[in-house]
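>>> Next comes the sequence, and after it the predicted model I'd like to discuss.
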Amino acid sequence: MTRIKVLIVDDSAVVRQVLTANLSQDPGIEVIGAASDPVFAMAKMAAQWPDVIVLDVEMPRMDGITFLKKLMAERPTPVVICSTLTEKGAETTMQALAAGAVSIVTKPKVGLKQFLQDDSESLVNAVKAAARANLRRLGVSAVAVPVQAKLTADAILPAGSHAMAETTDRVVAIGTSTGGTQALEVVLTALPRVCPGIVIVQHMPEKFTGAFADRLNNLCQIEVREAVNGDRVLPGLALIAQGGRHMLLKRSGAHYRVEIVDGPPVSRHRPSVDVLFRSVAKCAGKNALGIIMTGMGDDGAKGLKEMHDMGARTVGQDEDSCVVYGMPKEAAKLGSVDRELPLGRIAYEIVAYGGGR
């Protein structure tokens, strides 16, 4: 088995030590070095190039954003951002994701060592997801990663046997993970002000989804915001699920609203795409368009099948345009997907759906 070569870049000696120990416990990962800042990192990379870089964003001599932009311009390599779980850290991390980082792991300001030890699984999964990134887009070797056992959407809500009656409102439900922040930007910025209401699950830690929504809202013609319990799904509005909580679609008379709930991770994620899609299947049925985009694993595949079986139109992002062709691939294997489309065509599909085509 080819092991994933990882370089850790963080100015904290404690973080470097704990991350190295945690990642080294996985037989599929080899930590080839650790550096206190990007200048030292570049010297190490000259001797041996990593498959994945775990990168802090606030460091001396050269900050992580500057290093990331330089890296992506010269030799694109998957980067996992290790960011402080604060509002300021969230804003900086949005810049990193826009510059080409693959995903995020978080670290608190206090209790750091214990937190990193307790949350080591999410770091390992993030590194493995990054290693699976599209070769043509990110220029690294793919590594096979097994899917672990996980809870299904049954942990949050039961499956439905039929959908509620049709209404005049139409809903678009989107699920995505690794590479999704960039993909969602492509889709949402291409939408006109008049389009169906959209509900979105993007796998992202708590406190980061608000900054992500704010960033998209500043770029898009439509309104984009982090969902609040009871928000109505309206045309020209995209609601992004809060990090750390599940989002469900609920019927309110002839209209739709979102419900934000606690609960265990489903398909190893909270929020979970499967949970959102199941709720859309039950509440909207033929009134919905389901879209599954780039991401590692299979979260959303079963939920999209339930939408499909309830009469919803379903779309999967095609392999060539995915950063990681995992979630769409698993959905296609289940027969969940009516059509596979390149990323650049998904916004057109949403507009066409809103127009009744």
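Perfect, I can see it now.

>>> Could you use CA atoms for every contact and neighbour count after this?
Will do.

>>> hang on, residue 34 packs against residue 41?
Yes. Using Cα atoms under 8 Å, residue 34 is in contact with residue 41, at 7.4 Å.

>>> Overlap of the contact sets of these two?
7, 9 (Cα atoms under 8 Å, 6 or more residues apart in numbering).

>>> So between the two, which is more surrounded?
residue 34 (22 against 19; other Cα atoms under 10 Å).

>>> Tell me how far residue 96 lies from residue 137.
16 Å (Cα to Cα, to the nearest Å).

>>> Looking at these two now, which is surrounded by more residues?
residue 96 (25 against 15).

>>> so what's the more buried one up against?
57, 64, 65, 68, 81.

>>> Next up, a structure to set beside the first:
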Amino acid sequence: MDNSADDIRKRIRAAAAQQEHHDIPPSMNADVVLPSNPRAVPPNSERLIVVGASTGGTEALKIFLTPMPGVIPPILIAQHMPEMFTKSFAARLDSLCRIRVKEAEDGEPVLPGCAYIAPGHSHLLLTLQANRYICELSQAPAVNRHRPSVDVLFRSAANAAGRNAIGVILTGMGKDGAQGMLEMKRAGCYNFAQDEASCVVFGMPREAIALGAVDEVCHLGEMAHRVLAHIASPRRS
């Protein structure tokens, strides 16, 4: 990394640390969007990957998604980003990846070989209709001051998919996604977190690790490989 990039990274981390220690009013949790109702028995054997990211996440998602083969379980992504950017961000990733990457639409089926990015104006939820996984968008209030919220996506995965889901939490400021990842783990999911060395801001992964919600901590450059290895391994009982 050159000196200018290193300086930018240090400035972002300093700003994140200042915000995390600043007194701010409490925010709402995922209960304002959907109740926690983890699925004990998955409705089918279809695997899914759900990903949450914030500060530094646009580059982290590129690094995570570009090694993915064309045949891969569906991927649902909540990236904290203003709504005017999510569609073009998805299109850029789509041009770089072997999988299809698109902005999620309300009511569309979740298909293998595709990644769905939450639009910046809505929460993205995984729902189940007639034993098929579906994207649902919600304009319910912000959770952890974010819409889309990672906690909402992760809770919906615990509710709809149970142990079929695989969780990934990447670089980001704050704690969004930590509680949802814990709910996923309690539902039988296997979860990954990006390590501190490769994060721009370690806040979100750190909070998930502290809650005991994470099974593996990986360098970003190894994350895709580790997720693919887990998918190829025998299912846990």
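Nice, I can see it. Because the structure is a prediction, the values reported are computed rather than measured.

>>> what about residue 224 of the second structure, neighbour count?
20.

>>> nearest residue to the aligned partner of it in the first structure other than its sequence neighbours?
If you follow residue 224 of the second structure across to the first structure using TM-score structural alignment, you land on residue 347. Distances taken as Cα to Cα, 6 or more residues apart in numbering place residue 187 nearest to residue 347 of the first structure, at 5.1 Å, with adjacent residues excluded.

>>> Could you measure from the one you found over to residue 344 of the first structure?
In terms of Cα to Cα, residue 187 of the first structure sits 7 Å off from residue 344 of the first structure.

>>> neighbour count winner among the two?
Shown here are residue 187 of the first structure and residue 344; by other Cα under 10 Å, residue 187 has more neighbours (17 against 14).

>>> Test my guess that the more buried one contacts residue 346.
Yes. Shown here, residue 187 of the first structure and residue 346 form a contact pair, counting by Cα under 8 Å, at 6.4 Å.

>>> And the helix ranked longest in the second structure, how far out from the chain middle?
Assignment by DSSP state H gives helix 3-20 as the longest helix of the second structure. Relative to its chain's centre, helix 3-20 of the second structure lies at 22 Å (Cα atoms, centre = their mean, to the nearest Å).

>>> which secondary structure elements does it contact?
Secondary-structure packing of helix 3-20 of the second structure (3 or more Cα pairs under 8 Å, 6 or more residues apart in numbering; DSSP states H and E): no helix or strand packs against it.

>>> which residues touch that helix?
By Cα under 8 Å, 6+ apart, helix 3-20 of the second structure touches 173, 174, 200, 201.

>>> and if we set it to 10 Å?
1, 22, 55-56, 172-175, 199-203 (Cα atoms under 10 Å, 6 or more residues apart in numbering).

>>> quick one: the helix or strand that it is followed by aligns where in the first structure?
Downstream of helix 3-20 of the second structure, the next assigned helix or strand under DSSP states H and E is strand 48-53. Mapped onto the first structure using TM-score structural alignment, strand 48-53 of the second structure covers residues 171-176.

>>> and what of stretch 108-121 of the second structure?
Under TM-score structural alignment, the match for stretch 108-121 of the second structure is residues 231-244.

>>> buried stuff in the matching stretch?
232-244 (16 or more other Cα atoms under 10 Å).

>>> quick one: the counterpart of residue 194 of the second structure in the first structure from residue 330 of the first structure, how far?
If you follow residue 194 of the second structure across to the first structure using TM-score structural alignment, you land on residue 317. Noted for residue 317 of the first structure: a distance of 12 Å to residue 330 of the first structure, by Cα to Cα.

>>> of these two, who's got more company?
residue 317 (27 against 20).

>>> Report the contact partners of that one.
Contacts for residue 317 of the first structure (Cα under 10 Å, 6+ apart) come out as 176, 183, 291-294, 325, 327-329, 332, 337, 339-346.

>>> hmm, try it at 8 Å
Contacts of residue 317 of the first structure (Cα under 8 Å, 6+ apart): 291, 292, 293, 294, 328, 340, 341, 342, 343, 346.

>>> for residue 261 of the first structure, same thing?
Contacts of residue 261 of the first structure (Cα under 8 Å, 6+ apart): 245, 246, 247, 248.

>>> Swap in 6 Å and give it another go.
245, 246 (Cα atoms under 6 Å, 6 or more residues apart in numbering).

>>> so where does residue 279 of the first structure fall, helix or strand?
helix 273-283.

>>> which residues are contacting that helix?
Counting by Cα under 6 Å, 6+ apart, 153, 160, 163-164, 175, 201, 247-249, 251, 299-300, 303-304, 306-307 sit against helix 273-283 of the first structure.

>>> out of these, which are buried?
153, 163, 175, 201, 247-249, 251, 299-300, 303-304, 306-307.

>>> Tell me roughly how far the match of strand 48-53 of the second structure lies from the second structure on average.
Comparison of stretch 171-176 of the first structure with the second structure after fitting gives an average deviation of 0.3 Å (mean Cα distance after the TM-score superposition for the first structure).
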